[in-house]
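1. show me how the following folds:
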Amino acid sequence: MLGHPISHSKSPLLHRAAYAHLGWECRYDAIDVREEEAAAFAASLRAEGGWTGLSVTMPLKAAMVAHMDQIQPLVQALGVLNTVTFAREGGRTVLTGHNTDVAGIVGALRNAGMRDRPRAVVLGSGGTACAAVAALAQVDPAGGVDVCARRFPEAGVNQAGVVAAGAAVGTTVNARPWAEAAAACAGADVVVSTLPPHGADRLAEELAGELAEVQPGAVLLDAAYDPWPSRLASAWAGLGGVVAPGIEMLLYQAVEQVKLFTGEAFSDEPGVINAMCDAVGIARR
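-> Next up, the predicted model:
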């Protein structure tokens, strides 16, 4: 598991539980790597044996893409990865970048009861926001997504850019200023917050102060799971909305990573999922 900071991550708990359930021998450690260290770290991987895969979190999701030998189509479209697999080809180590965040977001939203063809809002414009746009495009390709952010990066600057990501996966992104975030959330069936911890605290205050309720059955997925509940999640629940904790997204994307890492050894998906749920103290499926 790579990222910075990394000590709060629950990925080691999830992965270790999965491998123990499968009886698959491995180590899964959290390694603190800063963005400026990405190139050197990637180079070091090729000189070391024994690697099977990496989980990648912020701020490395975009930074690691340039250091892959191969990338899967979803990574190409979004400009971000969260998973790296290793293979030996022609005597050299080949690194391949994947993105399982999209599957994680879809799984978390469906588990929370997301309705079909939802009016969707994404908060933020970074790598996880790109994945959220792609996830919502899978749910309703023709629906379009409103994205509210303080800043919208240009395509090719650190990441593909959330507007370009929408175009790449065949959906329309309506870029809206942050000042419109509360109004956008009020009219949404699904909101995915990709902001860092406490990044939506002020928005939570706005929602609690201005709204009597949100749309019936509206789902909020807050990717920031530590501390929990976030102020945004508490405000949303207080307005009658359904909250999907960020740990749900982490769970479902981790399942896809375990499949990639273990290959033919993967079996008993329900059992793996329940073992992972037990490890982080959430309800079994």
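2. contacts and neighbour counts: CA atoms only from here.
-> OK.
3. now residue 189. Nearest residue, chain neighbours left out?
-> residue 218 (4.4 Å; C-alpha to C-alpha, 6 or more residues apart in numbering).
4. all strands of the stretch 151-285 of the chain, in order?
-> In chain order, the stretch 151-285 of the chain shows strands spanning 173-177, 190-193, 219-222, 242-245, with DSSP state E, counting those that start in this stretch as the criterion.
5. output those in CSV; the columns should cover distance to residue 9 and mean neighbour count.
-> Output for these, formatted as CSV (distance: least, C-alpha to C-alpha, whole Å; neighbours: other C-alpha atoms under 10 Å):
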stretch, distance to residue 9, mean neighbour count
strand 173-177, 30, 17
strand 190-193, 18, 27
strand 219-222, 15, 27
strand 242-245, 14, 23
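6. and the ones you listed: which comes nearest residue 254?
-> When the strands of the stretch 151-285 of the chain are ranked by proximity to residue 254, the top entry is strand 242-245, at 14.8 Å, counting by C-alpha to C-alpha.
7. wait, residue 109 sits on residue 222?
-> No - the pair formed by residue 109 and residue 222 falls short of the contact definition of C-alpha atoms under 8 Å, at 10.5 Å.
8. list residues touching both of those two?
-> Overlap between the neighbourhoods of residue 109 and residue 222 consists of residue 244, taking contacts as C-alpha atoms under 8 Å, 6 or more residues apart in numbering.
9. helix or strand next in line after the helix or strand encompassing residue 43, which one?
-> When secondary structure is defined using DSSP states H and E, the element that contains residue 43 is helix 38-47. Per DSSP H and E, helix 38-47 leads on to strand 53-55 as the next helix or strand towards the C-terminus.
10. this one as well, want them side by side:
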Amino acid sequence: MTTQLRAAVLGSPIAHSLSPVLHRAGYAALGMAERRYDRFEVDEAGLPGFIERIEPAEWAGLSLTMPLKRAIVPLLDEVGRTALAVDAVNTVVFGPDGRRSGDNTDVPGLVNALRERGVEKVEAASVLGAGATASSALAALAEVCTGEVTVHVRSEQRAAEMLALGERLGLRIRTAAWEDGARALESPLTISTTPVGATDGFADVLPSGPGVLFDVLYHPWPTRLAAACAERGGTVLGGLDLLVHQAVLQFEAFTGVPGPLAAMRAAGEAALAEG
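-> Modelled structure (predicted):
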């Protein structure tokens, strides 16, 4: 019987994280009462020390949120192909020998969330924003989109970064001005990766028949953009969809057992409803 029963989410700030709720719900649903999942406030400066104190005989793995997804990379023994492509690790698995393996479950989680809603392939797509989450969005679109991806950005530097990533991923990228972001919803699929309030100005000028919107925020929900898209008949996915699907994959990486999607989603919904 394995002794690697501990896992946790690290980041700063971390108090808002729903990861403990999701993973603990998975443990409860599958009768894994011996397992433990915690959260720890850890910033970039404190990360090396935290990792060195880990006892791999006890720890199965770690979930990582901002600002640690890139800071963890030099501390790992191996990094998966997806994580390397987007330069972001959100999952660390400890081998019994202490080997540290990093990967990214945000990308396949995003793909799985879309597939759950019937979005298998699209001929074109748009992305709002150009930060770390936008990189994961592009990696997911490399599997989903067969045509051009338009990325709405605020700066030439961000545009150059997205074009370079698209080239590495084999995606055809076109950059467009942030101010034209409302036109993104003319695409069959739009992924919004921006902070709270950033897309509010687009809500009143959306096309009459928007496509699928995947807005990665989950609190507050719905965003103004998501509500406006739904009112106009568009299909809307939210940040909880992404959070749950990536957590299901982490759960399996930590336990060897597929995460119970329905139980984990219900726990996340309940936690958000409580505020």
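11. re earlier: so which elements touch the helix holding residue 43 of the first structure?
-> Under the contact definition 3 or more C-alpha pairs under 8 Å, 6 or more residues apart in numbering; DSSP states H and E, helix 38-47 of the first structure sits against strand 92-98.
12. pretty sure residue 206 of the first structure contacts residue 183?
-> No - contact criterion C-alpha under 8 Å: residue 206 of the first structure and residue 183 do not qualify, at 9.7 Å.
13. give me the more crowded residue out of these two.
-> The neighbour count for residue 206 of the first structure versus residue 183, taken as other C-alpha atoms under 10 Å, is higher for residue 206 (16 against 13).
14. nearest residue to that one other than its sequence neighbours?
-> Beyond its immediate neighbours in the sequence, the residue positioned closest to residue 206 of the first structure (C-alpha to C-alpha, 6+ apart) is residue 182, lying 6.7 Å away.
15. mind listing what that neighbour touches?
-> Residue 182 of the first structure makes contact with 203, 206, 207 under the criterion C-alpha under 8 Å, 6+ apart.
16. including distance to residue 27 of the first structure, could the strands of the stretch 151-285 of the first structure go into a markdown table?
-> Output for the strands of the stretch 151-285 of the first structure, formatted as a markdown table (distance: least, C-alpha to C-alpha, whole Å):
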| stretch | distance to residue 27 of the first structure |
| --- | --- |
| strand 173-177 | 40 |
| strand 190-193 | 32 |
| strand 219-222 | 29 |
| strand 242-245 | 27 |
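17. please tell me how far the residue nearest to residue 206 of the first structure sits from residue 189 of the first structure.
-> Distance, residue 182 of the first structure to residue 189 of the first structure, by C-alpha to C-alpha, to the nearest Å: 13 Å.
18. same check on residue 8 of the first structure?
-> Taken as C-alpha to C-alpha, the spacing of residue 8 of the first structure relative to residue 189 of the first structure amounts to 30 Å.
19. comparing the two, which shows the higher neighbour count?
-> residue 189 (23 against 11).
20. ok, that one - contacts?
-> Residue 189 of the first structure sits next to 114, 115, 118, 119, 120, 215, 216, 217, 218, 219 when contact means C-alpha under 8 Å, 6+ apart.
21. repeat that for 7 Å
-> Contacts of residue 189 of the first structure were listed using C-alpha atoms under 7 Å, 6 or more residues apart in numbering, and they are 118, 119, 120, 215, 218, 219.
22. need the counterpart of the second one in the second structure.
-> Pointing back at residue 119 of the first structure there. Under the alignment (TM-score structural alignment), residue 119 of the first structure maps onto residue 124 of the second structure.
23. isn't its match up against residue 150?
-> No - under the criterion of C-alpha atoms under 7 Å, residue 124 of the second structure is not in contact with residue 150, lying 8.1 Å apart.
24. so which of those two has more stuff around it?
-> residue 150 (22 against 19).
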